[in-house]
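# sequence and predicted model, in that order:
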Amino acid sequence: MMTCDTSRGYKRHFLYVILCAIYLCLLCCWIDRWNGSETWLQMWTKNGTSVSASKSNNIPLSILLWHWPFGRAYPLNGDVCLDLFKIPGCEVFDQRSEFSKVDVVVFHQRELAYKKEKLPLHLERPHRQRWVWLSLEAPENNGNLQPFANLFNLTMSYRRDADITVPYGELQPHDGEVEVLPMNKTDLVCWVVSNFNRRQKRSQAYSQLSAFVNITVYGRWKKAPLSAADLLPTISHCYFYLAFENSLSKDYITEKLWRNAYQSGAVPIVLGPTPVDYRAVAPPNSFIHFDDFSSAKELVTYMQELAADRERYEDFFRWRQEWKVKLYVDWRERLCKICTQSLPQQKVYSDLHTWNNV
């Protein structure tokens, strides 16, 4: 007859076997996922908010640009991100044959909006692959984004609340000698504009200002275009430059401020997003916002006072002693920047259209 002790021994043995079997099953699943697309870090942070863009085990993050913005291709020979921009662990491709292998695919909205390119919805999309929606255009120029619901994981834009922020320019600490700006000013205020639309606020602001002061205007609108080589030297002769944006959109601050005004040495009169948006990215006391004045006449009077007071005028350039302007003009650098940021792991834009138009 089997004793109670013997019975308990068999039960313990049976329980031990069951636990070992469960452990082996879990181990197999773990190994299977380890050899798959998820690293241990991604598995532990799957339900978290973000992980580093770079993959573990020194495996580079691979990025595919589905089509080049505006049809202009750049060479991608060698380790572009490291060689040109000192960004390690980042591979960028433009061969669509790499689609099934890459971690991230980037789509530029301009070509999608004009039906020059299509999303590869006919291809099987790898489970862990993330799609990036890229646009540096103002919202009204992006077209209808409603068909893109639940397709994109990340946004790449000039906006500060984008997953990957790629501004037209930004401030960086000075690492060398401070540039001495010429003060050979001949015109109080100037403007460079090619497309003049009377319905835009910038055109209305120009008309209001020109009622009280002469504004020197360059560009195709006045049949006085400037070459790239002549642009900054010409603006440098102006005390003030109308850095007016063609769209009054959140964070939409373009080269009109970063290049035309700051790099020429003219004080920018800005019009675009709110003063709060400008103050978030620009140096204090480096610009004058059109909306901070009750009338165009008041603003013109203020400009005339500053131009007549050299010390007060030069206060608008004190920031150059600590900062310099970095322009972003190379699409490769923008793509490489993806690898420098922490990206949300589990995210899908269910209403990209609304996000774009906020």
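On my side now, so go ahead. Numbering: from 1, shown residues only.
# make it CA atoms for all contacts and neighbour counts henceforth
Fine.
# residue 51 is in contact with residue 45, isn't it?
Yes. At 7.0 Å, residue 51 counts as touching residue 45 under the criterion of CA atoms under 8 Å.
# anything in contact with each of these two?
Residues touching both residue 51 and residue 45 (CA atoms under 8 Å, 6 or more residues apart in numbering): residue 345.
# compare those two (neighbour count), which wins?
Higher neighbour count among residue 51 and residue 45: residue 51, with 17 against 14, using other CA atoms under 10 Å.
# residue contacts, that one?
Contacts of residue 51 (CA under 8 Å, 6+ apart): 42, 45, 342-345.
# just checking, which of these belong to strands?
342-343 (DSSP state E).
# which helix or strand contains residue 304?
Taking DSSP states H and E as the criterion, the element that holds residue 304 is helix 296-308.
# now do the buried residues in that helix.
296-297, 299-300, 303, 306-307 (16 or more other CA atoms under 10 Å).
# second one coming, line it up with the first:
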Amino acid sequence: MAYFYIRLGKVAKLVFLLPGIILLYLSFDSDSSTSLDNHGRQSASRWLMSLYESNRNYVFKSKKRDGTKQTILLFGMKPHWKEFCKYPEMSHCKDLINFPRDVFCPTLNQSITITFSESAEDIRGADVVLFTNVYNWMTPDMWTWIHGNRSDGQPWALVSLESPLYVPGMTPPEQYRDTTYTWVASYKTDSDLTLPYGYYESYGENKPPEIDLKPFVTNKTKLIAWMSSNCGTLQWDRHRFVNDLKEIIQVDKYGKCGEQEVPWNDAKAVRATLGQYKFYLSLENSCCDDYVSEKFWRTLEMGVIPVVVGASREQYTKIAPPNSFIHVDQFASLAELAIHLTVISNDEDQYLEYFKWRNQGRIVVYSQEVQYVVPLMEKTHCSLFQHYMQTNRSEDKTVEYMGKRWFGSCDSCGDKWIQSYKL
């Protein structure tokens, strides 16, 4: 199952040329009993050429006019990627940091070349440019330089699984805010290429035998856990939120923000630790539209009920399995939330209501290691190139960086008392 979804502007219309091509072929086939007369041939030819002219921006090309392969340029990357992909346990991704390299895209039945550079002059001539470095590394002068080297009609794609608040390296200076990016590839459902941390799919007609839900409550001897290594956040004070809740009800804290460290990349250790709990505080570092990160999906995977702050309740409902989470906006106060957690923790039937979705569908969750290198992965590049091939260049519009499609989507954490934790 692919981990991405493509949002096409307009699907390639080459298929609509086929009737004309067949008609034109028959018109020139002197042996065919269905051959057209000269007038018919001329009419068919004019019709086909007019259709081609109106759709020529959609026609697929496997190579450039000079015969070279088409190219995606990664302009900058996270410095840690180079180190991360060289770890022995991450040997399967070592090729992701080798440039240039050719990548075969099955859906397009062609190969493309992936290159990397941090030099502005290398931007000129690339078919697509990907911006993936989330750190603040480009000076205003460099932004001016890269814009000066941009080829006419060249699409630039912002590729990030992190929220806009945590990608300063992708923020253009004010004079380029609305003229830099053509596409967005991110967790947002309205992205040109959506890169979810996980997703839910209903079984439909292929529903397997129902499973017993009792094991999801058995041996859970502890109440609420929270694990984090990032204690300071930019948009809201989640650490204060946890401490305030801890004054009302038992909350155990792990990671750098707690009393006990658990390696984030040790799945067995994380599962052994958090699997003892009935609830997990799945608190995002940002409250942005559709921002539902691996915290949420991994909590569901472990069989624990997530208590969430991040995207709106409506957006969680749209993305998540039905009745699988508890959102803070369901309650009038922090105390009311604490009471609800206490009540259902002592009522097995109410607790298991949050697990009934497991007999209706399944979740697909990607490991943190995979999510970390998604901007480098061949599937991402092929999907973006498919978008490039299947959209009309003349209809591309640049993204308003501070608008709702990106930065402006991070406007608030909930609509009730949780607002008091806003920084």
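All right, it came through fine. The structure presented is a predicted model; accordingly, all values stated were derived computationally and were not measured.
# distance of the residue lying closest to residue 374 of structure 2 once chain neighbours are set aside from residue 175 of structure 2?
Nearest residue to residue 374 of structure 2 in three dimensions, chain neighbours excluded: residue 380, at 6.7 Å (CA to CA, 6 or more residues apart in numbering). In this view, residue 380 of structure 2 and residue 175 of structure 2 are 29 Å apart by CA to CA, to the nearest Å.
# ok, the two, which is more surrounded?
residue 380 (20 against 11).
# the more buried one against residue 371, yeah?
No. Using CA under 8 Å, residue 380 of structure 2 is not in contact with residue 371, being 11.3 Å away.
# rewinding a little: need the counterpart of the residue nearest to residue 374 of structure 2 in structure 1.
In structure 1, residue 380 of structure 2 lines up with residue 334, judged by TM-score structural alignment.
# SS state for that match?
Per DSSP: H, G, I helix; E, B strand; the rest coil, the local secondary structure of residue 334 of structure 1 is helix.
# can you give the contact residues for stretch 304-313 of structure 1?
Stretch 304-313 of structure 1 is contacted by residues 188, 239 when judged by CA under 8 Å, 6+ apart.
# re the thing from before, the helix holding residue 304 of structure 1 vs structure 2, average distance?
When structure 2 is superposed, helix 296-308 of structure 1 averages 1.8 Å from its matched positions, counting by mean CA distance after the TM-score superposition for structure 1.
# how about the contacts made by residue 182 of structure 1?
Counted by CA under 8 Å, 6+ apart, residue 182 of structure 1 has contacts 236, 265.
# tell me how far it lies from residue 173 of structure 1.
Residue 182 of structure 1 is 22 Å from residue 173 of structure 1, where distance means CA to CA.
# same question, residue 207 of structure 1
With CA to CA as the criterion, residue 207 of structure 1 and residue 173 of structure 1 are 38 Å apart.
# again, but for residue 20 of structure 1
Where residue 173 of structure 1 is concerned, residue 20 of structure 1 sits at a distance of 59 Å (CA to CA).
# how about residue 191 of structure 1?
From residue 191 of structure 1 to residue 173 of structure 1 the distance is 29 Å (CA to CA).
# next one: residue 301 of structure 1
On the measure of CA to CA, residue 301 of structure 1 and residue 173 of structure 1 end up 34 Å apart.
# next one: residue 230 of structure 1
27 Å.
# and for residue 228 of structure 1?
On the measure of CA to CA, residue 228 of structure 1 and residue 173 of structure 1 end up 26 Å apart.
# swap in residue 275 of structure 1?
23 Å.
# and if you look at residue 274 of structure 1?
Noted for residue 274 of structure 1: a distance of 25 Å to residue 173 of structure 1, by CA to CA.
# what about these two, which has more around it?
When residue 274 of structure 1 is set against residue 173 and neighbours are counted by other CA under 10 Å, the residue ahead is residue 274, at 18 against 12.
# what about the closest residue in space to that one that isn't next to it in sequence, how many residues nearby?
Excluding its sequence neighbours, the residue lying closest to residue 274 of structure 1 (CA to CA, 6+ apart) is residue 250, at 7.5 Å. Look at residue 250 of structure 1: counted by other CA under 10 Å, it has 21 neighbours.
# residue 250 of structure 1 -> structure 2?
Counting by TM-score structural alignment, residue 250 of structure 1 corresponds to residue 289 in structure 2.
# is it true that its match touches residue 313?
No. Taking CA under 8 Å as the definition, residue 289 of structure 2 is not a contact partner of residue 313, at 10.3 Å.
# what segments of structure 2 are helices?
18-27, 38-55, 79-84, 140-148, 238-246, 267-274, 294-301, 313-319, 334-345, 348-352, 368-372, 378-389 (DSSP state H).
# distance to residue 399 of structure 2 added to those, as TSV?
Shown next, in TSV, are the helices of structure 2 (distance: least, CA to CA, whole Å):
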stretch	distance to residue 399 of structure 2
helix 18-27	34
helix 38-55	24
helix 79-84	26
helix 140-148	15
helix 238-246	30
helix 267-274	37
helix 294-301	26
helix 313-319	22
helix 334-345	38
helix 348-352	44
helix 368-372	24
helix 378-389	16
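# gap between residue 350 of structure 2 and residue 146 of structure 2?
For residue 350 of structure 2, the distance to residue 146 of structure 2 equals 57 Å [CA to CA].
# give me every residue that touches the residue lying closest to residue 99 of structure 1 once chain neighbours are set aside.
With sequence-adjacent residues excluded and distances taken as CA to CA, 6+ apart, residue 99 of structure 1 is closest to residue 64, at 7.0 Å. Counting by CA under 8 Å, 6+ apart, residue 64 of structure 1 makes contact with 92-96, 98-99, 102, 104-106.
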